[in-house]
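J.: Starting from these lines, generate the structure:
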Amino acid sequence: MKIGINAFGCEHGRSGIGSYILSLVKNLPRTDYEFQLFGPELDKYTYTSDIDYISFAGIDIADTNFAEKMWHFKNLNSFIKKQKYDAVIYPSGIDLLPPILTVPSIFVIQRLLSANLNLLAKIGAKRTLKNASGIICPSKFIKADLAEYGITDSEAKVIYNGIDTSLFKYRENDNSEAVFIQPFSIRKPYIIYASRITSPEKCHIELVKAFSIFKKKFGTAHRLVIAGSDGDNTETVHNAVIQSGFSSDILLTGYFPHENLPQLYASADLCVFPSMAEGVGLPVIEAMACGIPVACAAAGALPEMAGEAAVFFNPKKPEEIANAISNLIDTEENKERREEVIQKGLGWISRYNWKTTAEETVKYLDSIFKKKV
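T.: Here you go, the predicted model:
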């Protein structure tokens, strides 16, 4: 049985969905299924350069969102027929689809749909999801969100994403005064928040306010590092930093390569993750794997993903965030509390393993095709 995996809509492997595809295919067990990725010709060696049992079919197409959408609308079904796919997996969910699904289709829904779609789009999403042969959700929170689209409990499967434990792993924090990650030299100690500056729901503003409260109250040398690409909310966040009174202690890195994040985490005093709209929230798990304590929002999928291994706060209350920070910074008073949170995190991360993710995905495919027989 030949299964296509759609690698479009992944920013050439740089997005979260791109990381999902790369990690999934690297860990897919050898089975009777023949998997083949398909996507832009530019990505020919992005995903399969070191995997000999999964092929890649490249499509020569302009590198624009419009060109990709038009290709899916006009050409995808004929391409599926030509490649003789028995089914197609869509890691980017319902963003790029043909007008009609001609083979069994499995959607991976990596984000909350209810918060991002207008009424017309929601009607289309509901119809598409109802025609799906399978739906994979990386959290119970996202699965629950799909109830708005008429998806019942039995129509979607929760399969947690993994983390790359060869990258995100415990490292002893040295006593150096700064960490050097090109092109940055970041003075320690610092607090890390790795997130793109997109919507207000990411709560960058609240974190900046909390950092100001923390600095005024405790007067420590800590800096705040916000690592992530600029987005729709960038100007507002930059203005908040300027007005905070501590702009010299707040670093906005812009785009930060995923492969460099482990060093950034491992050298941090703690990770603070105030986003209230996370459908998955893997950055908190990656931070735990690097051996630092995590404080995060009691919102979205974060309580589910972090379990009892993090300290939680109300992301709309800067005072609460500031208190969480003060309780986890590396001081003699916090030593026992910090160590407890760190050890809980290191124990918790075993739940997020890409090998398990890939194996459960194959088992889910088995169950789907058994129903078709």
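
J.: contacts and neighbour counts: CA atoms only from here.
T.: Noted.

J.: The strand or helix carrying Val225 packs against which elements?
T.: When secondary structure is defined by DSSP states H and E, Val225 falls within strand 223-227. Using 3 or more Cα pairs under 8 Å, 6 or more residues apart in numbering; DSSP states H and E, the elements in contact with strand 223-227 are strand 190-194, strand 250-254.

J.: buried ones in that strand?
T.: Using 16 or more other Cα atoms under 10 Å as the test for burial, strand 223-227 gives 223-227.

J.: Then stretch 219-236?
T.: Those would be 222-230, 233-234, for stretch 219-236 by 16+ other Cα under 10 Å.

J.: just to revisit the earlier point, can you give me how far whatever helix or strand comes next after the strand holding Val225 is from the chain middle?
T.: Scanning forward in sequence from strand 223-227 by DSSP H and E, the next helix or strand is helix 234-243. From the chain centre to the centre of helix 234-243 is a distance of 24 Å (Cα atoms, centre = their mean, to the nearest Å).

J.: cool, and stretch 164-183?
T.: 20 Å.

J.: which residues make contact with that stretch from outside it?
T.: With contact meaning Cα atoms under 8 Å, 6 or more residues apart in numbering, stretch 164-183 is reached by 23, 185-189, 259-260, 262-264, 266-267, 286-287, 289-291, 353-354.

J.: One more pass at 10 Å, please.
T.: 19, 23, 163, 184-190, 253, 256, 258-269, 285-292, 346, 349-350, 352-354 (Cα atoms under 10 Å, 6 or more residues apart in numbering).

J.: coming back round to it: quick check: the two most widely separated of the buried residues of stretch 219-236?
T.: Based on Cα to Cα, the longest span within these runs between His222 and Asn233 and measures 24.5 Å.

J.: Report the separation between Phe273 and Ala57.
T.: 38 Å (Cα to Cα, to the nearest Å).

J.: same deal with Ile321?
T.: 47 Å.

J.: and for comparison, fold this next one:
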Amino acid sequence: MRFGIDASNIGGGGGVTHLREILINYDHAYFSNRIYKIVIFSSTAVLNELPDSPFFEKVTFPAFNKDLFSRVKFQISGYDKEIETRCDILFSITGDYIGKFKPMIGMSRNMLLYERHIWKDIAQPKEILRFWLNYKKQKICFKNSAGILFISDYAKNYISNKLKLSTKPTAVIHHGLSPKFVGIPEVQKKISEYSFQKPFRFLYVSTIHVYKHQWNVVKAIGELRILGYPVELSLVGGVIFKPAGKKLNKIIASKDPTHTFIHSKGHVDYAEIEKEYCSADGILFASTCENMPNILLESMASGKAIACSDKEPMPEFLKDGGFYFDAKDPNSIIKTLIDFLENPGKRKEFIDKNKLEIEKYSWKKTSKETFSFLLNTYKQHIDVQR
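T.: The predicted structure is shown next:
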């Protein structure tokens, strides 16, 4: 069988990481009698980040290296013919394939397409239109698919109810976790053992957007210092929505104009990100819209205690291994962080729980389960056609 992966609309970050890892961990010996070749369709930039193998074929087209309009035009007019000459089955890894090739399996990655209350916070017609169009594309993709892959129970239940997908074969297959994030737990000290000269170092890793609420975290850290708690905060992540970046910078300027305790580091390459976890004393994660929060898994593996948004699907993965808060309410964050700082014993308990929990996640497992689901879905599709 010739197996195709449509990654023509994949961007950077987690999408590339996921694709790269399932290919790196692909078990050819296990699948050799069923999969002859894996063909990956994407831009040259993405293909260059993927592993080489005699079993992989990387394919790009001029349109895939141009703007969105060029990609969509080609996907409608000429893409299907190219797929048909190379593939027996197609996996739309971004869940937005709108062509007519079958069988095709879609994948859910982005809950922003569905949690529309966040669109009100975005408040930019052009950005909202982009989400609406992507939602429409995914709706078509899922309607035409032979099966759908989800990466959290939360997403599966939410989207299945929204789009009425009860008759579709589905699976929840979690992303994996790189061993490089596994850290050694440190002794948890009382907050009295820290000082304003050597403060407790919180870390928040995430891109900057309205649903990430970095400004509320900054407000909380500023208030804790006024209350006498020696804390500081490092923010790691690039701005992906300019109004959110401007709002964050304004709040930082008002709370810490001399940049004494708020350190905004911007984007840090994935190859270096584990160093940020290693240098922190505790982790914050304040997002209110995720499909599967890989950053949370990385934090759990780091050996640091975590204070986290109580919005699903965060509790689905962190379970009872963290201190929870309402990310939209700075007072809730303050109250939770006081509990966090005043209870080193609870911190240790949560760290120990998380170290056991993250043993469930590996990219090797993700890769094997993914290709197994796709093969089983293909078999069901062929059986139905007969």
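
J.: Give me whichever of the helices and strands packed on strand 223-227 of structure 1 is most buried.
T.: strand 190-194 (a mean of 23; mean count of other Cα atoms under 10 Å).

J.: Where does that one end up in structure 2?
T.: Under TM-score structural alignment, the match for strand 190-194 of structure 1 in structure 2 covers residues 201-205.

J.: try stretch 262-281 of structure 1
T.: By TM-score structural alignment, stretch 262-281 of structure 1 lines up with residues 274-293 in structure 2.

J.: Only the buried residues of the matching stretch, if you could.
T.: 274, 276-278, 280-293.

J.: next one: stretch 334-343 of structure 2
T.: 334, 336-337, 340-342.

J.: got it, and stretch 287-298 of structure 1?
T.: So, applying 16+ other Cα under 10 Å, buried residues of stretch 287-298 of structure 1: 287-298.

J.: Then stretch 78-91 of structure 1?
T.: 80, 85-91.

J.: Let me see the contact set for Tyr255 of structure 1.
T.: 194-197, 227-230.

J.: one more time with 8 Å
T.: 196, 227-230.

J.: Report the separation between it and Ser247 of structure 1.
T.: 19 Å.

J.: what does Leu146 of structure 1 give?
T.: 41 Å.

J.: neighbour-wise, which of those two wins?
T.: Leu146 (24 against 18; other Cα atoms under 10 Å).

J.: Next one: that one from Ser139 of structure 1, what distance?
T.: Relative to Ser139 of structure 1, and taking Cα to Cα, Leu146 of structure 1 is found at 11 Å.

J.: Ok, Ile205 of structure 1 next?
T.: Taken as Cα to Cα, the span from Ile205 of structure 1 to Ser139 of structure 1 is 26 Å.

J.: sorry, back to before: who has more neighbours, Ile321 and Ala57 of structure 1?
T.: Ile321 (30 against 18).

J.: what do we get in structure 2 for Glu308 of structure 1?
T.: Match for Glu308 of structure 1 (TM-score structural alignment): Asp320.

J.: ok, that match - contacts?
T.: Per Cα under 8 Å, 6+ apart, neighbours of Asp320 of structure 2: Phe350.

J.: do Gly150 of structure 1 as well
T.: Contact analysis of Gly150 of structure 1 by Cα under 8 Å, 6+ apart lists 126, 130.

J.: Which residue in structure 2 aligns with it?
T.: Aligned partner of Gly150 of structure 1 by TM-score structural alignment: Lys164.

J.: Now do Lys143 of structure 1: how many residues are near it, please.
T.: Around Lys143 of structure 1 there are 25 residues (other Cα under 10 Å).

J.: and it, that's in a helix?
T.: Yes: remark: Lys143 of structure 1 belongs to a helix, assigned using DSSP: H, G, I helix; E, B strand; the rest coil.

J.: That one contacts Glu155, doesn't it?
T.: No: using Cα atoms under 8 Å, Lys143 of structure 1 is not in contact with Glu155, being 9.5 Å away.

J.: Just to be sure, Glu276 of structure 2 is in a strand?
T.: No: secondary structure of Glu276 of structure 2 (three-state DSSP): helix, not part of a strand.

J.: Kindly provide the distance from Pro283 of structure 1 to Val272 of structure 1.
T.: 10 Å.

J.: Oops, could you answer that again for Tyr90 of structure 1 instead?
T.: For Tyr90 of structure 1 relative to Val272 of structure 1 (Cα to Cα), the value is 32 Å.
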